[in-house]
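1. Coordinates only, no sequence provided:
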């Protein structure tokens, strides 16, 4: 429902958009189309110089305020929906707004703790050190002398959030009704996704949990330091973390003055990104210069963990296949990886997808290798695959946006950064670990507790299965091609399970012998039994565990 308040806010949006020359956007608001035509006749617009549309949109969103700034930032992560020129410009949106009064910050903290500020902190600096649309940060000292950063939500931000989200919903509904491209761009779904992101950022305990997980992942790292969270002082509206010191990564001159190796620093940033994405599947998705500091020894120090990305095991594997395919210019493997991952429909012709990817990528590879952008490659890949009805993969789009940030950051530090030198060895090593002996051992170690519980049941399982096979109860009558494929799948998996059970039994015997071995003459013969029985069992069990994860061909 379009209330008076929403109509007034829409009128304000229309005025701002027109003042920045965004006529093409305003024309789609329908209700204010006549108003837009009148504004176009204003004399001050006759000699108005028109900047690129992406820049004009960015300036308009900055003028409309915090929620629209964050909405623009979210849109910059969706190159599958937004044209490239607008994506690039929106990625430059800066979430900097004037601080709110310190008295309000103190009152909010005391209400959250239920005690005077002096009981919680030895000292508290009332001058904020950073201020954004959702929260601002103050420095303080705990009673034990620990220096901390206190992040507190803006007063009344819930009301502002609800108002502007409702307005965005209204805009999306108007777009669906009056905008021909609305079906393709799915504005209602985009607003819903944005609502989830903003609500996560509104819960500082959620951000604290993200920071704690990332700190655990890099506990002993010399590349990245993540500040400690003080949980006793953390609430939904207040978060207290260890105070970070260092040089802002955007201050290149200060880094040089402190003797930091910028080439190494740039490559370390790339390694940190790939380690987060492929080793942990959990990455900082807001790594712009304002959120990164550098110690005098060249160690990265991150802050602001409100937006994090995750990758599943399948995401990591298929993404690595795609990037290695790019590095080797093997477009066939890229197309096949898309089909296997289910990112494009099952019936997609691999040769056609391969040709489309080659058409997009070959002109890029005509450039010097150090000038090729991973982020742009992934963006082009998503845009190409969209022609083949590729389903949107939000986690990959967020990763691509983060990679853009890392590349831009690295090349500002060291213009000759060759990201490929760091990426290719890392990904090749990671792929070997996924397919080599270590992967076999890790898979067996992970699954062994599950197997050990069913080993005592193996004789009964075997007896039941053999009896069913003898009586013909395991047969499957195919009524269609699909059922025939299902039957084949079941037969293959049954065979793999049987081999796995046999391997598990042999391994159990070998381990059992190992457990009862005693020094002396008999032990030497038992060792022979242990190796002769346990080793083949290990091989069969490992093959079964790994093979069960594959789809039968």
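-> That came through fine. It should be emphasised that the depicted structure is a prediction, and the values quoted were computed from it without experimental measurement. Residues are numbered from 1 along each chain as shown.
2. C-alpha from now on. contacts and neighbour counts both.
-> OK.
3. Give me the residues contacting the helix or strand harbouring residue 423.
-> Using DSSP states H and E, residue 423 maps to helix 419-435. Residues from elsewhere that reach helix 419-435 (Cα atoms under 8 Å, 6 or more residues apart in numbering): 267, 270-271, 274, 278, 317, 320, 324, 327, 369-370, 407, 439.
4. Give me the buried subset of the residues you listed.
-> 267, 270-271, 274, 278, 317, 320, 324, 327, 407, 439 (16 or more other Cα atoms under 10 Å).
5. Next step: those residues restricted to helices.
-> Per DSSP state H, helices hold the following members of the buried ones among the contacts of helix 419-435: 267, 270-271, 274, 317, 320, 324, 327, 407, 439.
6. Let me have those residues in TSV, extended by distance to residue 122.
-> Formatted as TSV, these follow (distance: Cα to Cα, whole Å):
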residue	distance to residue 122
267	40
270	39
271	39
274	40
317	49
320	49
324	53
327	55
407	41
439	51
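7. Max pairwise distance over the residues you listed: which two?
-> With distances taken as Cα to Cα, the most widely separated pair in these is 407 and 439, at 30.4 Å.
8. OK, contacts around residue 13?
-> residue 64.
9. Go again with 10 Å.
-> 7, 19, 26, 60-61, 63-64 (Cα atoms under 10 Å, 6 or more residues apart in numbering).
10. chain center to the helix or strand containing it: distance?
-> Per DSSP H and E: residue 13 is located in helix 4-19. Averaging C-alpha positions (Cα atoms, centre = their mean, to the nearest Å) puts helix 4-19 34 Å from its chain's average.
11. Touching the helix or strand that comes right after it from outside, list them.
-> Reading on from helix 4-19 to the C-terminus, the next helix or strand found by DSSP H and E is helix 23-26. Contact with helix 23-26 is made by 13-18, 32-33, 35-37, 39-40, 53, 57, 179, as judged by Cα under 10 Å, 6+ apart.
12. Quick one: buried ones out of the residues you listed?
-> By 16+ other Cα under 10 Å, these give 13-18, 32, 35-36, 39, 53, 57, 179 as buried.
13. Second structure for comparison follows:
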């Protein structure tokens, strides 16, 4: 109980009760040791609860069930972790992907009350029809079909009453638990769980704001070409607030309903190529992507147009990340594992490149697996996902947006291959790779980049004396702080220990040889055929120890 009381968190009654619920659920499913590591409360019934963990379920299955029982925030956190194969083992990723973000529907009266509160008038003054049964009921929002005054068919997404408070309490607790994990566990420090939770909490806060979701939908729609085979529904801003989102209703067949699409006469190979090409272009050219591409969020209209809905989860790639992922795509298309390995090292911010050649070999094995037509269809997503797992052994810390896009790409590829199993992924990816190469070597772009770099260098040169003075002032005042990687310190200490031991042994060998030489010269001690026995033993001992030391140095490769 001492560890729990030491947590720097506001101990409201709600927080304390929730901490107890988390501890009980963890213990019930056999994770009492994790609760102990985090300093959670230890009620007397914990031992009994811990014994109830099902022995028939695997560890990943128990983790999934525990998160499901803890409610919407933890379900979404588990789903978020399933996009991080660089942090989470494969068997856990596969299990966390099964988490269902579904809840029983909120009664219609409560939904209509939220609409009236947000729009400032009763729902029947805005909508001439409003379906009582929702078409979706997720953890944050509930979606109903409706018809505006004037006959426009729309869908209305309404935030669940009280869900914002529940999520904010849970994200506060997750933040404190992440901080505890970094203080108290090696795995918490290794994976930087505070940064992961902070990123998750920020994303979840955005998903609570339906105005932001509407703006994202507008952003995607404005980036479409006039003749684009993709459609984004129109947002009705007069009937949209942070808790209510009203968009056009677009009728279509879910993209996962392959038989229904075939029966309707759709060209499935064209749909598959269009979907993959659109996602690659949006991410690598425009720098944004729909980060929740499950089958319910993509439909096909009667004329074959693809419709994307639900922009609550959107990813953005900055120029550097876009460039590095673009390098991975280019490396995949041309079949160059070294290009992919270098891009991975850049994405993972790995500055020690001693393992790059080994990583290239690992990527090469993935190429051979996924480029061999007799084994499987080439998959850019699977190669990138496998390479992402491989780079973590070199201390990589992959940005969340990068890992999220790679996971999104895997999902999109899966949908495309269900539509058209013979899809040639490299062929579809090649036009995007060519576009990236042309963009990279565009003279205007090179000039702009050189201009920016020159301006940055000039600014840094002008600021250097002042920054150096501030650094020296901090050092003189004792205010200078340095972050030390303990793992590197331990490795350095081990290396210094080896050097010191070898130096001591070398000095002892030298001293033994010198003493033996003096004994030979002076003739001290007993002799055998005129050879001083002590001197001969000294020479032999020195020779054997010296030879062993030399062999050890040669084997280490540091000669």
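-> Noted; the coordinates are in hand. As the structure is a computational prediction, the values presented were derived from the model and not from experiment.
14. show me the residues around residue 72 of structure 2 that make contact.
-> Counting by Cα under 10 Å, 6+ apart, residue 72 of structure 2 touches 78, 100-103, 138-140, 163, 166-167, 170.
15. Make a ChimeraX selection of whichever of the residues you listed turn out to be buried.
-> Here is the ChimeraX selection string for the buried members of the contacts of residue 72 of structure 2, based on 16+ other Cα under 10 Å:
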select :78,101,138,139,140,167,170
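16. what would the contacts of residue 72 of structure 2 look like in a markdown table with distance to residue 88 of structure 2 and secondary structure?
-> Converted to a markdown table, the contacts of residue 72 of structure 2 look like this (distance: Cα to Cα, whole Å; DSSP: H, G, I helix; E, B strand; the rest coil):
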| residue | distance to residue 88 of structure 2 | secondary structure |
| --- | --- | --- |
| 78 | 10 | helix |
| 100 | 19 | coil |
| 101 | 20 | coil |
| 102 | 23 | coil |
| 103 | 26 | coil |
| 138 | 25 | coil |
| 139 | 24 | coil |
| 140 | 25 | coil |
| 163 | 28 | helix |
| 166 | 26 | helix |
| 167 | 23 | helix |
| 170 | 21 | helix |
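17. Now do the buried residues in the longest helix along structure 1.
-> What stands out as the longest helix in structure 1, according to DSSP H, is helix 481-516. By 16+ other Cα under 10 Å, the buried positions in helix 481-516 of structure 1 come out as 487-488, 491, 493, 496-511, 513-514.
18. repeat for stretch 68-84 of structure 2
-> Buried residues in stretch 68-84 of structure 2, counted by 16+ other Cα under 10 Å: 68, 70-84.
19. likewise stretch 419-433 of structure 1?
-> 419-420, 422-424, 426-427, 430-431.
20. mean per-residue distance, that stretch to structure 2?
-> For stretch 419-433 of structure 1, the mean deviation from structure 2 after alignment is 2.4 Å (mean Cα distance after the TM-score superposition for structure 1).
21. where do the strands sit along the stretch 451-559 of structure 2?
-> 527-528, 531-532 (DSSP state E, counting those that start in this stretch).
22. quick one, helices of the stretch 201-350 of structure 1?
-> 204-217, 252-257, 262-274, 313-327, 331-341, 350-365 (DSSP state H, counting those that start in this stretch).
23. looking at the ones you listed, which is closest to residue 231 of structure 1?
-> The nearest among these, by Cα to Cα, is helix 204-217 at 8.1 Å.
24. Can you get me a residue count around the corresponding residue of structure 2 for residue 298 of structure 1?
-> Alignment note: residue 298 of structure 1 maps to residue 304 in structure 2; criterion TM-score structural alignment. Residue 304 of structure 2 has 19 neighbours, counted by other Cα atoms under 10 Å.
25. how close does the spatially closest residue to residue 304 of structure 2 that is not a sequence neighbour get to residue 543 of structure 2?
-> Using Cα to Cα, 6 or more residues apart in numbering and skipping residues adjacent in sequence, the residue nearest residue 304 of structure 2 is residue 266, 6.6 Å away. According to Cα to Cα, to the nearest Å, residue 266 of structure 2 stands 84 Å off from residue 543 of structure 2.
26. again, but for residue 218 of structure 2
-> For residue 218 of structure 2, the distance to residue 543 of structure 2 - Cα to Cα - is 81 Å.
27. With residue 132 of structure 2 instead?
-> According to Cα to Cα, residue 132 of structure 2 stands 94 Å off from residue 543 of structure 2.
28. Also residue 282 of structure 2?
-> Separation of residue 282 of structure 2 from residue 543 of structure 2 (Cα to Cα): 70 Å.
29. Which stretch of structure 1 is the lengthiest helix in structure 2 matched to in the alignment?
-> In structure 2, taking DSSP H as the definition, the longest helix is helix 486-522. On structure 1, no counterpart of helix 486-522 of structure 2 exists by TM-score structural alignment.
30. other SSEs contacting that helix?
-> strand 531-532, helix 533-556 (3 or more Cα pairs under 10 Å, 6 or more residues apart in numbering; DSSP states H and E).
31. To residue 117 of structure 2, which of these lies closest?
-> That would be, of those and by Cα to Cα, helix 533-556, which comes in at 74.0 Å.
32. list the buried ones in the closest one?
-> Buried, per 16+ other Cα under 10 Å, within helix 533-556 of structure 2: 533-536, 538-539, 541-543, 546, 549.
33. In CSV: the contacts of helix 419-435 of structure 1, plus distance to residue 105 of structure 1.
-> Converted to CSV, those look like this (distance: Cα to Cα, whole Å):
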residue, distance to residue 105 of structure 1
267, 39
270, 37
271, 38
274, 38
278, 39
317, 46
320, 45
324, 49
327, 50
369, 50
370, 47
407, 36
439, 51
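34. And those residues, which is closest to residue 2 of structure 1?
-> Distance to residue 2 of structure 1 across those (Cα to Cα) is lowest for residue 407, with 43.3 Å.
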